[in-house]
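[1] Provided below for reference: sequence and predicted model.
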Amino acid sequence: MNANPRPRVMVLFGGRSGEHVISCSTASGVLRAIDRDRYDVVAVGITPTGRWVLADDDPDRWAIAPGRLPQVEDTAAHVLLPQGSDDRAVQVLEPGSAPRVLGEVDVVFPLLHGPFGEDGTVQGLLELADVRYVGAGVLASAVGMDKHMMKLVLAGSGLPVGPYVVLHPDERDEALVRERVAPLGLPVFVKPARAGSSLGISRVDDLADLPAAVAAAAEHDPKVVVEAAIVGREIECGVLGGRDGGRPRASLPGEIVVADSHTFYDYEAKYFAEQDVRLSCPADLAPDVVARVQDVAVRTFEALGCEGLARVDVFVTPDDEVVVNEINTMPGFTPYSMYPRMWAASGLDYPALVDELLTLALERPTGLR
């Protein structure tokens, strides 16, 4: 551990995925909320090309603002993780200078969304470096990122998932795709299998539009998932804890209501059209339905072997059945995101939530557990 009595936290954000901007925005919220009397903070950004750099520890620098989308730039102060379990020091490499020791980092808060961050890749790197980190491990992160694998695991665990079809890169014949998708009925939702923030997702109401939707999804991931539409309310539930922290617990659920100007809760609605979205938290559900949503959320979390945090998205049908849509192992984490809002409604405010996640991570060893 760091000799400083205050644990040192590396807040890690940015990354190579299409969700780079969202990750920066998430980091803005955490950098502002983290208790500087309890933690030393080192801000590290990952550029769109994958370079790790020392970043500005200024929350305003990473917030989405009118006319400005934040992006991590190469500062030439490149960050190098420890190279083994017997090496605890993080180093900074700068052109023309000897490596500079930044000091030990006790825990990493990887605020990365999408591929090359939320999918187990960075988690594996941190495991190799023997550095503790917030959130799900390698396997849970990878399964949670891949909508195909996620549905297989959840269905195998007896959890309800909707009908779907998977299209692999060699399955692009338009006639064959229409034949496979037609039994799902209309509308369908075409999604990249391993992307988040609704990037590349299309609603298809006419099979003639299916090839264009598949092509749009394939821009983000060569593997594409086509899901049948489920009639119901979109409900989300936060989960916190797990493993050594005890059985995970669920927040009060929240509900997303999107204006008619959007056909679904798309990328534009999530991040750039707040006036078109209403986030109701807690959701107006009967107590027994709340209990079932929370139960399904915790069971989903446990089925994947998650740790730390996750947001589970479900549909509640007109018959009050609960169907899992997906799990996000690193959900949007700004103070205005649904995950922190659901915990605030459940009695755990944003700074306390950040502190609890760091505490859970510091208590959890790396490696097999």
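    All right, it came through fine.

[2] going forward, measure contacts and count neighbours with C-alpha atoms only.
    OK.

[3] report the distance from stretch 180-190 to the chain centre.
    Relative to its parent chain, stretch 180-190 has a centroid offset of 26 Å by CA atoms, centre = their mean, to the nearest Å.

[4] for residue 126, give its distance to residue 41.
    17 Å (CA to CA, to the nearest Å).

[5] one more to weigh against that first structure:
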Amino acid sequence: MRKRLGLIYGGKSAEHEVSLSTARAVTQAVDFEKYEVIPVYITYTGEWRKGEAFVGPVTTLEELRLEGNGKPDSIHDFLNDTSGALDVVFPLLHGTNGEDGTVQGLFEVMNIPYVGNGVLASSAGMDKVVMKQLFAQVGLQQVPYVHFIRTEWAHEQQQLVEKMEQELTWPMFVKPANLGSSVGISQATDRASLIEAVDLALKFDRKIIVEQGVTAREIEMGVMGNDEPACSVAGEIKPVTAFYDYEAKYKDGNTALVIPAEVTEEVAEKMKDMAMRAYKVLDCSGLVRSDFFVTAADEVLINEVNTMPGFTPTSMFPLLWQKTGVTYPELIDQLIELALERHAEKQTIQYTMD
């Protein structure tokens, strides 16, 4: 009997379109003989629209929008599904209101198995400042950074700029603390471009992180599992632009991905060790992609982890596992099994004193 698999995608997020691309890619890889795939589209305004089961792979993003299908605000239908409960859900949501622990909390309250990280790991992994503070607790080496919130920038801009110039060196990278996919990220090379970059980032988040630039290779590694995770091979990103921005990730297709990355065995082992320590300190489960900087002297710095990496055709995470020996359909199967495994373990927790 096929498992009823709910694909949750879209979302009230600046990464809405990225989520649609991920959902389309998953429908093109999932085994429809194993799963009855139920689409649940979340609009830009936060409405949930549940559609009829897909009968096969989706070819266009428009098929996913469900604008003319389903009932408006069908989160109520999702919560009270009379057509049969979903066996497991796959939240293909990137950014805020999806990757940040909010929807994971909903699934926890509903006691529904779901793919990926739980509430704590999702929220801590989404907030780059909290994530880096936790990394520091277990001694993971990182680039220097400064962080602040919108009201501090409004009242103390001059002092903050001076603080960044004293503690960091040019170039600097300015990022919204709670977004991924390089949305709202800019490179600053002087005071004027720094102020402009902060103003841009503040359009997407109330908290900003400014990191010191480093001359290094960008190398990533996938991690998958629950209590006993495993690492994929490493892969290197070689963007043609100044840095791996949104256009390079999802639109221009010119970025070179070298898998496996050409690194020494010592560097590869250090990355695996750091990836595992990051995974455990955030209490991750299911999957993450760990991102590193590797300098010419083979110094390894952890940049961040992504608790819901993309599954688009050009995304690094599935490519890393393919080169490790796990095909795209197998990857989806394994993630679903990990979700069911973790859910089953949670059912053993006692909630009474009897």
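    On my side now, so go ahead. Since this is a predicted model, take the numbers as computed values, not measurements.

[6] follow-up on the earlier one: comparing residue 126 and residue 41 of the first structure, which residue is more hemmed in?
    Between residue 126 of the first structure and residue 41, counted using other CA atoms under 10 Å, residue 126 has the larger neighbour count: 23 against 19.

[7] how close does the counterpart of that one in the second structure sit to residue 44 of the second structure?
    Using TM-score structural alignment, the equivalent of residue 126 of the first structure in the second structure is residue 107. Separation of residue 107 of the second structure from residue 44 of the second structure (CA to CA): 20 Å.

[8] residue 176 of the second structure now?
    For residue 176 of the second structure, the distance to residue 44 of the second structure equals 19 Å [CA to CA].

[9] nearest residue to residue 187 of the second structure other than its sequence neighbours?
    Once flanking residues are discounted, residue 187 of the second structure sits nearest to residue 173: 4.6 Å by CA to CA, 6 or more residues apart in numbering.

[10] actually residue 40 of the first structure, not the one I wrote
    Distances taken as CA to CA, 6+ apart place residue 8 nearest to residue 40 of the first structure, at 4.5 Å, with adjacent residues excluded.

[11] can you pull the contacts of that neighbour?
    Going by CA atoms under 8 Å, 6 or more residues apart in numbering, residue 8 of the first structure touches 2, 39-42, 104-107.

[12] can I get these in CSV including distance to residue 91 of the first structure?
    Listed next are the contacts of residue 8 of the first structure as CSV, based on distance: CA to CA, whole Å:
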residue, distance to residue 91 of the first structure
2, 14
39, 19
40, 16
41, 15
42, 12
104, 9
105, 10
106, 14
107, 15
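
[13] filter these down to the ones also in contact in the second structure.
    Retained in the second structure by both residues aligned by TM-score structural alignment, their matches' CA atoms under 8 Å are the following of the contacts of residue 8 of the first structure: 39-42, 104-107.

[14] the corresponding residue of the first structure for residue 273 of the second structure and residue 234 of the first structure, how far apart?
    Using TM-score structural alignment, the equivalent of residue 273 of the second structure in the first structure is residue 295. Distance, residue 295 of the first structure to residue 234 of the first structure, using CA to CA: 16 Å.

[15] more neighbours: those two, which one.
    Higher neighbour count among residue 295 of the first structure and residue 234: residue 234, with 20 against 16, using other CA under 10 Å.

[16] residue in the second structure paired with residue 179 of the first structure?
    In the second structure, residue 179 of the first structure lands on residue 162 (TM-score structural alignment).

[17] now do the strands in the stretch 151-300 of the second structure.
    Secondary structure of the stretch 151-300 of the second structure (DSSP state E, counting those that start in this stretch): strands located at 172-176, 186-188, 207-212, 217-225, 230-238, 256-258, 286-294, 300-306.

[18] just those: most buried one?
    Burial of these is given as mean neighbour count (mean count of other CA atoms under 10 Å); strand 172-176 ranks first at a mean of 26.

[19] distance of residue 212 of the second structure from residue 132 of the second structure?
    Distance from residue 212 of the second structure to residue 132 of the second structure, by CA to CA: 14 Å.

[20] ok, residue 213 of the second structure next?
    From residue 213 of the second structure to residue 132 of the second structure the distance is 16 Å (CA to CA).

[21] which one of the two has more residues nearby?
    A direct count of neighbours by other CA under 10 Å for residue 213 of the second structure and residue 132 places residue 132 higher, at 22 against 19.
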